[in-house]
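>>> Show me the folded form of this:
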Amino acid sequence: MASTEQKMSRMQLTAMVVGGMVGAGIFSLPRTFANATGPLGALVAWLIAGTGMYMLARVFQALAERKPDLDAGVFAYAKAGFGDYPGFLSAFGYWIGSCIGNVSYWVLIKSTLGAFFPVFGDGNTLVAIVVASIGIWLFHFMILKGVQQAAFINSIVTVAKIVPILVFIVIMIFAFRMNVFSANFYGGGLEGNLFQQVRATMLVTVFVFIGIEGASVYSRYAKERADVGRATIFGFIGVSALMVLVTMLPYAALQRADIAGMRQPSMAAVLESVVGHWGAVFVSVGLIVSVLGAYLAWSLICAEVLFTAAKTDDMPAIFAKENANKVPANALWLTNIVVQLLVMSTYFSRDAFALMLNLTSATSLIPYLFVAAYGFMISRRGETYEIRPEERRRDLIMATIAVIYTIFMIYAGGLKFILLSAVLYAPGTILYIWARREQNKTVFIASDWIIFFVTVIGAVVGIYGMATGLITL
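Predicted coordinates:
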């Protein structure tokens, strides 16, 4: 396949952003927020998350325009700004976090089916794992036929999965009751101050915004470089509006405590309470389509990150090979082998979905922090601002806010997930050592050794915590 046939339009790039963001998380928002806060806290949480992620999206947009040679997006900025090993950690963390996120999709699909077909149970029965495994490899071989074909399918699926969400929003608008909304406004009986309520929602807001960088990751396929930034902003604004409405409208139809007690996916349970059983079926079908679409988008992104890291000598060269359809086949194979192993491990898990949601968020925050910090670095230095220098102050302010936001998110997530992330990062360094020795390069410079030792210490503490029960999964 010729490279010209692999180019993506602005609409397809936007679909990659929307397809990556609209997945499992949006269908769990009513219960997740109702467990933590009322409408006031939800508004504050979305204001913080929306502002922070909008600033991060604008950093992605600015970097896409000012650093067009950095095609890999997420990890390329870490490498350019902070060195080879931090760049590798950013790439590995983003890749492994995305793999974990893909597993959460299969868990939610199986648990949703379990509500109608008992053989699937809570999504971790033997039958459920076998069916999920078949799905993993069906997607695998479809993607091997070509990135462009998979991106086209993703565009179609993105449209299809938005429809049930829009129907939910319209029905909930007609069910709106101001007296119920007012009774729930300050938390409807929840204890804890507003800050505590808001903090409890922060990690899930990160999870539902993951995917904002989808167009940036695929920037090398863009027909026009400017389309990358525009697709990022268009996708962000559209999905943000959907998520805020899905969160807020149930507070105007049902008591907060009732929403908090609903099963997941809570969007289905909310609609069932308003219109009857068909609402649960309708949303459940939409969820399965949505999650399968998100899985497709993230399978593409996982393989692309690993492939591009290998092309830039940050991963072993074996992952830089493409098949006849210009698909990074070896990268895709490793990705889906890891996903397969993690899916099998859910058989022994109590609450695999919640754990993998939080781990996905935690591992993604490190690469996001590197991106924000690199945007801050070049705008503070004035690098690339010989062209349109009037934008420098604006970009510096946006990057500063993005840095503060990502640091706050890491704090809000807590030490537990930082340590669990280190458990993944430390052994992942083997891939970096492999790549450096392939190229006959020094593995670590002085600053890299410091980072490596801190990572290993974090991993040891994390493993000790799990072994002793101090860290529960």
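>>> Going by C-alpha atoms from here, please, whenever you check contacts or count neighbours.
Noted.
>>> tell me which residues in the lengthiest helix in the chain are buried?
Counting by DSSP state H, the longest helix found in the chain is helix 277-311. Residues of helix 277-311 classed as buried by neighbour count (16 or more other Cα atoms under 10 Å): 279-311.
>>> to compare against the first, here's another:
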Amino acid sequence: MTEKKIGVGALTALVLSSMLGAGVFSLPQNMAVVSGSEALIIGWVITGVGILFLATAMLYLSRLRPDLDGGIFTYAENGFGKTIGFLSAWGYWLCAVIANVSYLVVVFSALSFFTDSQNHVVFGDGNTWQSMLGASILLWVIHALVSRGVQTAASINLLATLGKLIPLVLFIVLGIMHFNYQQFSFDFSGTQLHLPVWAQVKQTMLITLWVFIGVEGAVVVSGRAKNKNDIGKATLYAVISALIVYLLVTILSLGILPRASLAAMKNPSMGGLLAQMIGPYGYWIIVGGIILSVSGAYLSWTIMAAEIPFIAAKRGAFPKIIAKQNSADAPIGSLWMTNVSVQLCLIAIAFFHLDYSTLLTVASEMVLVPYLLVGLFLAKIAYSSRHYRPFFIGLGAALYGVWLIYASGLEHLFMSLTLYAPGLLVFLYAGWQHRHQYKLRLLDKLLIIAIIASGMVIGITRL
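Take a look at the predicted model:
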């Protein structure tokens, strides 16, 4: 069957929808908890520069190596070997799974505004059994949609992206009208947090990264693009648009309510802010926006979560069954693996009552290494071919990746080893299936042993 290809409009919507997911509606509260106005501005400047370096690195890679479909995985594999390539694919896939789970948690947390009271909890913070049941239904509806073909899902996502922009634009327009500079500049340095500004900036990093996760969307599905040149264009268009939205949402919020009041708000905090400006119907508008947003972002992330293992399986890094496609050219093997994993996570959340913030931290941590490897790969191939402008772009993206790992803390990085370790067992099984095609180097074997051993030790000590 001839596969339909995705144009620049649908690619841009895929990237933008991946970034402008449920997180933007909780951003005012998330940022107010950890930073004052000064740290918030510095954090966005660092993130904006870093993400633009990363997006530009992907643009250059799409032109310098258009033969590498799949981006995140294939860049790491071609640059640093099969084991590093698998770790990049596994970390990114886990991030995508957790992102999908978090979207479902947020949408049912938002619906609790209409169903819950102090003495009667139905959806709670999106972590009750009722939320799990509703989220599971939505999960398998999206599964059925994506299984009909990636191009079909991408076209629907374009409409959902346009729909979600309506409440965001309304919030920004009303926020400008209600903005109070004295309110914004009060306790500008966040002294009430009892933390120096630089420590506040560090705490904003995983939040600002979280809302930009998805920047690689066009690169991930590059094999399905009509024109390879559209990949870089779509990425830059989406990044600049998202950065403008995030800056306006967070800055305007601190000019509407005091930071402490914002920090204490229930998420989605944008709903509470809009209700402050136009009355109770403001929350209804934001909940509607979240439902549209989650629908679009969930479609985007389901496509990307299924695409990476599918491409990796075709290259021998995942078991052969993950490379299976159906008659609509959908990566059905990878899709089943992804959505069964999401379902298991939903059950675990209902059982352990985990919240959105916990999911945000885990998902953000798992994508740090894949992003770092993108910058390093561009720097490597640009240096070897004497392309110095791409080299400095790659170096800038890599330095941003190192900064993120530092800002998130080494403890989180070590904890991520407990999630990488079981993935390597999958990799070893795939290697056994493809044992006639390649053999691991001694360095790869030592790396696998070190990660599995470290993951086991850290996991045991945390019990």
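>>> TM-score for these two?
Remark: TM-score between the superposed chains equals 0.96 [TM-score structural alignment, normalised by the length of the second structure]; 457 aligned residues with a Cα RMSD of 1.4 Å.
>>> still on that earlier bit, helices and strands around the longest helix of the first structure, which ones?
helix 10-21, helix 84-114, helix 147-174, helix 214-217, helix 266-275, helix 329-345 (3 or more Cα pairs under 8 Å, 6 or more residues apart in numbering; DSSP states H and E).
>>> helices or strands up against the third one?
I take that to be helix 147-174 of the first structure. So helix 147-174 of the first structure, by 3+ Cα pairs under 8 Å, 6+ apart, packs with helix 10-21, helix 126-143, helix 226-248, helix 277-311.
>>> how much does the longest one stray from the second structure?
Helix 277-311 of the first structure differs from its equivalent in the second structure by a mean of 1.0 Å after superposition (mean Cα distance after the TM-score superposition for the first structure).
>>> Ala407 of the second structure -> the first structure?
The alignment partner of Ala407 of the second structure in the first structure, by TM-score structural alignment, is Ala412.
>>> same question but for Ile381 of the second structure, I mixed them up
Per TM-score structural alignment, Ile381 of the second structure is aligned with Ile378.
>>> how close does its match sit to Pro328 of the first structure?
Using Cα to Cα, to the nearest Å, one gets 31 Å for the distance from Ile378 of the first structure to Pro328 of the first structure.
>>> Of those two, which one has the most company?
Applying other Cα atoms under 10 Å to Ile378 of the first structure and Pro328 shows that Pro328 carries more neighbours, namely 26 against 19.
>>> and the match of Ile381 of the second structure, that's in a strand?
No. Counting by DSSP: H, G, I helix; E, B strand; the rest coil, Ile378 of the first structure is located in no strand; its state is helix.
>>> which residue of the first structure sits farthest from its center?
Distance from the centre of the first structure peaks at Asn179, with 35.7 Å (Cα atoms, centre = their mean).
>>> which residues does the aligned partner of that one in the second structure contact?
With TM-score structural alignment as the criterion, Asn179 of the first structure lines up with Gln182 in the second structure. Residues counted as contacts of Gln182 of the second structure (Cα atoms under 8 Å, 6 or more residues apart in numbering) are Gly255.
>>> same question, Val147 of the first structure
Gln6, Leu300, Asn325, Lys326, Val327.
>>> measure the corresponding residue of the first structure for Ala323 of the second structure to Ile96 of the first structure for me?
Applying TM-score structural alignment, one finds that Ala323 of the second structure aligns to Ala320 in the first structure. Counting by Cα to Cα, the gap from Ala320 of the first structure to Ile96 of the first structure is 17 Å.
>>> In terms of neighbours, single out the busier of the two.
Ranked by neighbour count (other Cα under 10 Å), Ala320 of the first structure and Ile96 place Ile96 first, with 24 against 21.
>>> Helices along the stretch 301-450 of the first structure, start to end?
329-345, 352-381, 392-413, 415-438, 446-468 (DSSP state H, counting those that start in this stretch).
>>> since we're on Arg386 of the second structure, how many residues are nearby?
Arg386 of the second structure has 11 nearby residues by other Cα under 10 Å.
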